[in-house]
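> my questions concern the predicted model and sequence given below.
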Amino acid sequence: MYQLEVQGGTLSVSSGADMEVLAEDSNELRLRADGGLPVVLRFEISGTELLVGLGERFGQLEQTGRRWEAAITDLLHGHPEDTYCYVPFLLSSAGYGVLLETSARALWDLKATDPRAWSVSVAASPFQLRVFRGQPKAIIAAATKVIGRPPLAPPWAYGVWKTTLSGTEAILSEARAIMQADIPVTACWTYDYYDEATNTGCGLSGSYPSGSYPNLSNLSNRLHDLGYRVLGYVQPAVFVGSQPFDEASREGYLVRRANGEPNLFPYNNPKLRPDIPWFSEPGAAYIDMTNPAARSWFQNMLQGALDMGFDGWMQDMGEHLGDRAQLADGSLGAAARNRYAELYHQAAHEVWSHRKDVTVFARSGALGSIAKVNAMWPGDQHADWTSDRGLPSVIPAGPSIGLAGVTAWGPDIGGLIDGRDGGAGVRDEELWIRWCQYGALTPIMRDHLGFKYAGGAIDMWSGDRTVAIFRTYARLHLALFPYLWRLAREASDSGIPILRALLIEYPDHPEAWSINDQYLLGADLLVAPVTIKGAVSRRVWFPPGVWISWWDDTRWEGTGWREVPAPLEQIPLFRREGGRVELSENPDRTLGM
């Protein structure tokens, strides 16, 4: 057993495994754990504490009382407490943080079984662990040095991205319409193409019309001529029936089953059944990123996407490695689930990282992948108001992944799919407006037309009010660019994110550790999204100081709870008196293109 003094009392660290002290000073204890599997570590504090972290968490920021197996999961098919991105870093209100330097699966019991202590059972050995002491900012700065900080995304990444679908001519027509409507959009993102030569695109347009893409290079060039950046779509699977699948299967490039056959998993497949909207039949297999030849083959295809003029892409998926899948290095999917995401993003990073103007946004992640993508998004939510799958569920995701140093981050405005309300959510203009407001006040403002088959889905073009709302909040987002860009540069040096949990700035207040529906942009903007249908006001917890309404200069005194106005056209947004929020009066939508 090891004991060390932290702000909240005496912390005891014990294990049945062998533990060796590698280094210790006033700020950090570094141990090596070795022994039989699993390695079980137990942490007990003499005082009280609240616990946050473990990557991107949905529905609830504070994790005390949860018991969770850390294996990344596609949340459309997983439990709401699962995650796309797992980082084994836990932060305590008692003045310490713990980082495990392993991507192995682990079972975290955060005082669910024993209210006196939390434990973690790790299915790998040996590994190092670090116990940091101090305030959250200092701990996050130290931990992100070890985790690896994301590369700095280019300035344009902090602009406004608009989904554009339905073929070359439809996209170009919409790009011109956006300009004519005076909506400041920086980048056009498309995903409904499928380019077999580069294995990019998903070939699915959801409830929107399909269209042809005769020449993606030409489309990129024409959008560039209009002043837009261009984003595409990448994932690590190949479709059954495609030329890449046939080649990969022949050459032994695919993750396989015990019988040697490709390990297929349910996935929409534009080659076999482009009319099937969801993962209803075995349609794809993952490229084996542990096979050096397969890795190089994947990278050559990805280089082709850059050569077509894309300025980046959604780097989707990475969580579907089945437990019985077999990889070329001898590992099984059960043990390699988290590591596969690391290998995937590392392989892609080697292709694009020499290009400082490229933005790659991923949803999957593990310990070693945070430093290999320069943007992230929180995966797939339902277009509804539910706390476990809808708009409210995604609010804590940004503050929680920020604890691991993720900087350029933003949600799918509008959600991805029909909710469990018979499609009412996709047709709910109020829901879309609240999501748009929230998305505008994250580092990346990006909508997603998604796969909403209930009919009548709301998007930017649905009516005069939706156009006006998107225009207003796109202008606000771009006006904030000088502030966001300063914070982004600072984050690349310090590890302190742009989108911050309240606890980063106000660690001595228990509310800052447990509030799920507020966050800070930098230190000087307080954001309180509206997540309840029909609400025209909401309770806001104001940290110490004076906070001034963005909309009417009303002054709100902290510390404490206040009921504030929240008319449909306005998200509760406050600037800290005495703070520094740089603004651009006439922002260039291209952000220097």
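All right, it came through fine.
> CA atoms for contacts and neighbours, from now on please.
Fine.
> what ranges do the strands span in the stretch 101-250 of the chain?
Secondary structure of the stretch 101-250 of the chain (DSSP state E, counting those that start in this stretch): strands at 106-109, 117-122, 127-133, 160-163, 187-189, 229-234, 237-239.
> need those strands in CSV (columns: distance to residue 150 and mean neighbour count).
Formatted as CSV, the strands of the stretch 101-250 of the chain follow (distance: least, C-alpha to C-alpha, whole Å; neighbours: other C-alpha atoms under 10 Å):
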stretch, distance to residue 150, mean neighbour count
strand 106-109, 24, 20
strand 117-122, 26, 21
strand 127-133, 20, 21
strand 160-163, 20, 23
strand 187-189, 21, 25
strand 229-234, 19, 25
strand 237-239, 24, 26
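> figure out which of these is closest to residue 497.
When those are compared by C-alpha to C-alpha, strand 127-133 sits nearest residue 497, at 18.4 Å.
> list the contacts of the closest one.
6-7, 26-34, 95-102, 139, 142-143 (C-alpha atoms under 8 Å, 6 or more residues apart in numbering).
> buried subset of those?
6, 28-34, 95-102, 139, 142-143 (16 or more other C-alpha atoms under 10 Å).
> restricted to strands, list those residues.
Mapping the buried ones among the contacts of strand 127-133 onto strands (DSSP state E) picks out 6, 28-34, 96-100.
> now for those, which pair is the farthest apart?
6 and 34 (25.0 Å).
> tell me the secondary structure at residue 466.
Secondary structure assignment for residue 466 (DSSP: H, G, I helix; E, B strand; the rest coil): helix.
> the one 10 residues further on now?
Reduced to three states with three-state DSSP, the structure at residue 476 is helix.
> here comes the other one, which I'd like you to weigh against the first:
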Amino acid sequence: MNAVKYFLVVLVYVGMYLNLFGQSQTPEDCFAYTVDRNEVTFHCLDSAKIKLKLASSSVIKIWYAPDGKFQRSNESFAVINEELEEISNIQVSESASAYEIFTGPLRIRVNRKPFQLQIFDKWQKLLFGGYQDQGFQYSGTEVKAVNLLRDDEHFFGLGEKSGSLDRRGQSYKMWNSDKPCYGINEDPLYKSIPFFMSSYNYGIFFDNTYLTEFDFGASSNDYYSFSAPDGEMIFYFIFGKDYKEIINGYTQLTGKPIMPPKWALGFSQSRGMLTNEALSREIATGYRERQIPCDIIYQDIGWVEGLQNFEWWKERYQNPKQMLSDLADDGFKVVVSQDPVISQSTIQQWKEADSLGYFTTDVRTHKTYDMPWPWGGNCGVVDFTNPEVADWWGQYQQKPLDDGVKGFWTDMGEPAWSNEESTDRLYMKHHLGMHDEIHNVYGLTWDKVVTEQFEKRNPNQRVFQMTRAAYAGLQRYTFGWSGDAGNGSNVLEGWQQFENQIPVALSAGMGLIPFWATDISGYCGDIEDYDAMAELYVRWLQFGVFNPISRAHHEGNNAVEPWLFGDKAEKASKKAIELKYQLFPYLYTYAREAYDTGLPIMRAMILEYPNDPEALKAEHQFMFGQELLVAPVTKQRAKVKQVYLPAGEWINFFTGESYEGGQWIGYPVTLDDIPVFVKSGSIIPMMPVMQYIHQVQDYPITFRVYGPDDPSSFTLYEDDGVTNDYKKNIFSSTLVTNTLGNEGQKIVTVERKHEAREATPRSIIIELTIKSSPKRVSLDGQKLKLTNSKKIVESEVDQEFWSYDKNSGKLHIKFSDSDGKRKIEIQ
């Protein structure tokens, strides 16, 4: 490619797809087809071809080649499996007007003249179709798909995006951008996940890494479109009976999300200038002295002496190995930041990488691209698309791991300051292509190297890696956080940015980022009045503890430890953090479900209630798993939180008060309150509060059994929490069921269903709310003794009792966990 080509690329981006190459064209009439196992290629006039590949009966790969050449510059960065079912010898029905393919759940129709692709379900309902004869368009290098838009059609997805969950009437771009203090409708942001779902029971993954655009009816009420200025028109149609099935189909294509180590689901503390040993020890002491649970202390980029040589800054860390050891003895894990660049002032490493050709290059000079960086001076951008870079980088990043560091957060991987207007970056050349193609996947290629090198050098250990910039497929390597949220002009006015984090989180979850975090307190803005900031901090934290990964973080030296915001804020924060730890068994069970299915843990209401129109409106609350509904308070000085309860009975998690669903309720709140409701008929596993995850190994498990006499169940998942053995299905599971016997007695059973690791002796406590004290409680047919509630908690593992508190209506039954099935009967 020559300099003229690069200049034209720049003009395309600056001019927002100015038509430099003439009029847009569409495929002409199709006159023939060929079949090759699970692929059908349709031949059209002017050499155009459209290939349909049946990855399964419900997932169709669609590839439009205007020149008839099915070639791509790089294999997909996201899709790792296109053979989801064994399909061969596709039968094509041919008529004068169309070709048709029947897959079981789908009927695919290709109209011959003019060309038009339509996909129906087996009941002949049109799900997806090209708009008139304009379904596919190309102009020069630009490709575009234009599709029929129905009046009642809604769209969700695109990963981590701001604004309303419903994308209808809006347009979006995919261009990983460094947007500190981003607005509530700002676009694009840090991650590019070109996958969305329609209320017409299908999803689309547009597998193009360029600056793609999505117009969901912003331009017309008759059609929507997705397009790219270059690359291939390849997309996958994913059919599902609901959004969960569609997400599962996308997961099969792009890979399962890795599970974090168990301690990653605890609470963590960070700040921009948490970059020295003394401060790290001081924060650790502060948590333990106040008995506020915490598992992780982060170190931001200033921990390194040179960017990015992975050497501790000697003036800031007197004895880093001893620090890490001492913190580990007190239950703390340390996670450090890494950037994807090497500063020119880190002379030895920069010269090494430059001589080996490990940097991106500038096509104008054919030398290492000179990248301005927010700190450390100008840098070379490490080219992670070069296979030779991986081992080299892995050797460097292993140094702090050998010292005792437990993981990384990969920051600034856009790479930093690379926004749409940064057109000079387009002169950057990577091993696998020019920057316009690689930009959106740059962070993903880095995350891949970090994880694969970690696993190579730390066999069978789970990686902890949390990333800011990425592309579809990131779930195979990393977790995500939402970047620099908050109000930089006035931190106290960050309420809207905070509220916006809820739909951002839920959208991220639907884009296969189940393990996600917000910067609790918001990253942006100087905190000058901690008393004035206290309410916003507490409310952000009350939302943040329901993020699978919970981190308090703020820019610069703005400290955001809970005790800095006053006694009331500290008390409310401690209560919220303790709740996170109590719910760990429940959360960890859903972490496994996320691995198995791709379903998020924080779920938009529409995932659980897709046919409820009000669920679509309730985008500032969410389901936490299937059983818990969480509605964080997001308004300043709020006295009441409006909560939507879907049909059925709902129970206040804290008070036991019952509510009839199918309505919005006004829920009274104080600073301490997080509105949390349990779906009636649920069973919630819990553990005692600990100062860090599994501080006590043989802790009792409490199963809270809620609601009516209808049968209910919950399967608790457990594994060692630190190895990759979960991928080999080495785990334990316990099935708890709640039913009603023939004589009206309540029956609760506890049964080990899967035991693939050594079990720790422990107690099990069953907690129910009933109106009066039972006449009899038996375990495995033997009458249990009645005792007081305090003794239930304090008794030894092998002691078995029951107690009833008439004031709260709580019945507790304690017994030892053992192999086989335990049966409790309550008369």
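In hand now; what should we look at? Worth saying up front: this structure is predicted, and the values here are computed from it rather than measured.
> got a TM-score for the two of them?
Once superposed, chain against chain, the TM-score is 0.87 (TM-score structural alignment, normalised by the length of the first structure); 559 aligned residues with a C-alpha RMSD of 2.9 Å.
> tell me who's in contact with residue 39 of the second structure.
Going by C-alpha under 8 Å, 6+ apart, the list of residues near residue 39 of the second structure reads 51-54, 90.
> out of those residues, flag the one nearest to residue 588 of the second structure.
Once C-alpha to C-alpha is applied, the member of those that ends up nearest residue 588 of the second structure is residue 54, at 35.0 Å.
> wait, that closest one sits on residue 60?
Yes - counting by C-alpha atoms under 8 Å, residue 54 of the second structure does reach residue 60; the two are 4.8 Å apart.
> can you map out the strands along the stretch 401-550 of the second structure?
Under DSSP E, counting those that start in this stretch, the stretch 401-550 of the second structure gives strands at 407-410, 428-430, 433-434, 465-467, 470-471, 479-481, 516-517, 519-520, 550-552.
> any idea what residue 501 of the second structure aligns with in the first structure?
In the first structure, residue 501 of the second structure lines up with residue 394, judged by TM-score structural alignment.
> list the contacts of that match.
Counting by C-alpha under 8 Å, 6+ apart, the residues that residue 394 of the first structure touches are 58-59, 378, 381, 411.
> widest-spaced pair of the residues you listed?
Every pair of the contacts of residue 394 of the first structure checked by C-alpha to C-alpha; the farthest is 59 and 411, at 14.0 Å.
> the counterpart of residue 191 of the second structure in the first structure: what's its closest spatial neighbour, skipping adjacent residues?
Using TM-score structural alignment, the partner of residue 191 of the second structure in the first structure is residue 85. Leaving aside its sequence neighbours, residue 85 of the first structure sits nearest to residue 365 (C-alpha to C-alpha, 6 or more residues apart in numbering; 4.2 Å).
> repeat for residue 164 of the second structure
Per C-alpha to C-alpha, 6+ apart, closest to residue 164 of the second structure is residue 503, 6.6 Å.
> repeat that for residue 71 of the first structure.
residue 105 (5.6 Å).
> please apply the same query to residue 566 of the second structure.
residue 531 (6.5 Å).
> look up how far residue 570 of the second structure lies from the one you found.
11 Å (C-alpha to C-alpha, to the nearest Å).
> those two: which has the busier surroundings?
Of the pair residue 531 of the second structure and residue 570, residue 570 is the one with more neighbours under other C-alpha atoms under 10 Å, namely 19 against 14.
> just the helices from the first structure, written as ranges.
136-147, 168-180, 216-225, 243-251, 292-307, 333-352, 391-394, 397-402, 429-440, 464-479, 481-494, 502-505, 511-514 (DSSP state H).
> thinking again about what came up before, of the strands of the stretch 101-250 of the first structure, which is nearest residue 336 of the first structure?
Nearest to residue 336 of the first structure, of the strands of the stretch 101-250 of the first structure and by C-alpha to C-alpha, is strand 106-109 at 12.1 Å.
> ok, average deviation of the closest one from the second structure?
Here the mean offset of strand 106-109 of the first structure against the second structure after fitting is 0.9 Å, by mean C-alpha distance after the TM-score superposition for the first structure.
> I figured the residue nearest to residue 164 of the second structure hits residue 620, correct?
Yes - taking C-alpha under 8 Å as the definition, residue 503 of the second structure is a contact partner of residue 620 at 6.4 Å.
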